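[1] A predicted structure for the sequence below; I have some questions about it.
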Amino acid sequence: MSVSGLCEICEQRDVAHTCDRCGKLVCERHWDESHGVCVECAVQLGERDPDTLDPDDLPDGVDTYEF
């Protein structure tokens, strides 16, 4: 699938995927290949340990996330 736009997590231009759960356009860095979702959804679903994420992969603090 071809997608265009900015990564909705880091705003990079090289968007490669659309999250199957929330529909966000995300770059390769913010894509969880094994689950077909963005890294934010992977953490919310418990499929990914938040401690293993790079701080740059997490939201900028505008929204509230509880782990």
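    Yes, it's here.
[2] For the rest of this, base every contact and every neighbour count on C-alpha atoms.
    OK.
[3] now the helices for the chain?
    Ranges of helices within the chain are 39-44, based on DSSP state H.
[4] this is the comparison structure:
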Amino acid sequence: MSVAGLCELCERPDVDHTCDRCGRLVCDRHWDDDTGMCVECGSEVGRPSDRVPSEDMPDGVDTYRF
């Protein structure tokens, strides 16, 4: 999708995407097709392939108790 404006990360004029998480307008260079987010949000959230599998986590880490 082509949108008007400048990339909010590098100020390039060829903006093609809007981040699904933060709403930033970003160019292809700062867009991650796999997550549908800008690279900034992708690095904050972490891509699924970057996350540690739950079987490698110590017991109780993935469990919340209230």
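    Alright, I've got the coordinates. Only a predicted model underlies this, so the values are computations on that prediction, with no experimental measurement involved.
[5] Structural similarity score between the chains, please.
    With the length set by TM-score structural alignment, normalised by the length of the second structure, the two chains reach a TM-score of 0.69; 49 aligned residues with a Cα RMSD of 1.5 Å.
[6] Pretty sure residue 18 is one of the things residue 28 of the first structure touches, is it not?
    No - taking contacts as Cα atoms under 8 Å, residue 28 of the first structure lies outside contact range of residue 18: 10.3 Å.
[7] okay, those two: which has more neighbours?
    Between residue 28 of the first structure and residue 18, residue 18 has the larger neighbour count (other Cα atoms under 10 Å), namely 22 against 13.
[8] so who does the more buried one touch?
    3, 24-26, 37-38 (Cα atoms under 8 Å, 6 or more residues apart in numbering).
[9] Drop anything exposed from these.
    24-26, 37-38 (16 or more other Cα atoms under 10 Å).
[10] between those, which is closest to residue 47 of the first structure?
    residue 37 (9.9 Å; Cα to Cα).
[11] and that closest one, what does it touch?
    18-22, 31.
[12] between those residues, which is closest to residue 10 of the first structure?
    residue 31 (11.8 Å).
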